[in-house]
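> What follows is a protein structure lacking sequence information:
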């Protein structure tokens, strides 16, 4: 079927982009499942396999945190810096899935330049004269 040809060609091209042998084995198993779904039900089989894979990924947990953490259990407070990453010191709350203590410690966490700015202010020669 035409859907089977498309799936086989996409998976063959994608197999050359896999950097790890261990990851290639799991991708090969998933590829066979998608080929069986495409051969059995056509395009609906591809969509069905894709939905089953997404449901499986949403059910996984890694170290007690859901695998699809920023998106699957959607908590708007946790998605503040998902698309555009803000500086770490501007974030006031920790993600709610990781810990019950959501408030970060410290109020003035801004990074500061070093106290000595001799090269910037033109005091570099004076610093060298004092060392000699």
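Thanks, I have the structure now. No experiment lies behind these values; they were computed from the predicted model shown.
> Please make it C-alpha for all contacts and neighbour counts, starting now.
Noted.
> List the contacts of residue 27.
Neighbour list for residue 27: residue 15 [criterion: Cα atoms under 8 Å, 6 or more residues apart in numbering].
> so it is in which element?
Taking DSSP states H and E as the criterion, residue 27 maps to helix 21-41.
> which helices and strands does whatever helix or strand comes next after that helix pack with?
Once helix 21-41 ends, the next helix or strand along the chain (criterion: DSSP H and E) is helix 43-59. Contact analysis of helix 43-59 by 3 or more Cα pairs under 8 Å, 6 or more residues apart in numbering; DSSP states H and E lists helix 21-41 as its packing neighbours.
> List the buried residues for the helix it packs on?
By neighbour count with 16 or more other Cα atoms under 10 Å, helix 21-41 contains the buried residues 24, 27, 31, 34-39.
> try this one next to it:
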């Protein structure tokens, strides 16, 4: 789930983002991993492309992308959380009613293991 305002600002096209997601899926498949959905917001209020020039509810820190995913996929509400690398990620999660954690370039696997250990009941 990512903001991709570069689409609205003519830096790249939606197809480029989709191609990146396809490549990520192929590479992750080699490790036995799978991503159910990729979400991105192509909008920006100052976009150069009119159809993407918008204030929308999917651009983080708004919770639209999170809410769309929660409607599409059954999730154990008590077990869900979000990991982000920007404050807007945390703000979007909070607006959607879920806890969020900031990951600052650490090893993601170690970060998640430590996070899950801290969240588990004693």
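Sure, I can see it. None of the values given here were measured: they were computed from a predicted structure.
> Need the TM-score from the superposition.
TM-score for the superposed pair, counting by TM-score structural alignment, normalised by the length of structure 2: 0.34. Supporting figures: 78 aligned residues with a Cα RMSD of 5.1 Å.
> now the buried residues of helix 21-41 of structure 1 in a markdown table, with distance to residue 7 of structure 1?
Below are these laid out as a markdown table (distance: Cα to Cα, whole Å):
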| residue | distance to residue 7 of structure 1 |
| --- | --- |
| 24 | 16 |
| 27 | 13 |
| 31 | 8 |
| 34 | 8 |
| 35 | 7 |
| 36 | 10 |
| 37 | 10 |
| 38 | 8 |
| 39 | 10 |
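> Closest one of the residues you listed to residue 121 of structure 1?
Here the nearest of these to residue 121 of structure 1, counting by Cα to Cα, is residue 24; it sits at 55.7 Å.
> Could you double-check that that closest one sits in contact with residue 15?
Yes - counting by Cα atoms under 8 Å, residue 24 of structure 1 touches residue 15, with 6.9 Å between them.
> coming back round to it: nearest to residue 125 of structure 1, of the buried residues of helix 21-41 of structure 1?
Once Cα to Cα is applied, the member of the buried residues of helix 21-41 of structure 1 that ends up nearest residue 125 of structure 1 is residue 24, at 59.4 Å.
> Please tell me how far the closest one sits from residue 129 of structure 1.
62 Å (Cα to Cα, to the nearest Å).
> do the same with residue 9 of structure 1
71 Å.
> who's more crowded, the two?
Neighbours were tallied for residue 9 of structure 1 and for residue 129 using other Cα atoms under 10 Å; the higher tally belongs to residue 9 (11 against 8).
> For the helix or strand harbouring that one, which helices and strands make contact with it?
With secondary structure defined by DSSP H and E, residue 9 of structure 1 is part of helix 2-15. Counting contacts by 3+ Cα pairs under 8 Å, 6+ apart, helix 2-15 of structure 1 packs against helix 21-41.
> ok and the helix it packs on relative to helix 43-59, angle-wise?
140 degrees (axes from the mean of the first three to the mean of the last three Cα atoms, to 10 degrees).
> orientation of helix 21-41 of structure 1 relative to helix 2-15 in degrees?
Using the same axes, to 10 degrees: helix 21-41 of structure 1 against helix 2-15 is 180 degrees.
> contacting residues for residue 127 of structure 1?
With Cα under 8 Å, 6+ apart, residue 127 of structure 1 has these contacts: residue 118.
> and it, what helix or strand is that in?
Going by DSSP H and E, residue 127 of structure 1 is in helix 124-131.
> If you count neighbours, what's buried in that helix?
Buried-residue list, helix 124-131 of structure 1, by 16+ other Cα under 10 Å: empty.
> try stretch 19-28 of structure 2
21, 25.
> Please look at residue 11 of structure 1 and residue 33 and confirm they touch.
No - with contact defined as Cα under 8 Å, residue 11 of structure 1 does not reach residue 33; the gap is 11.5 Å.
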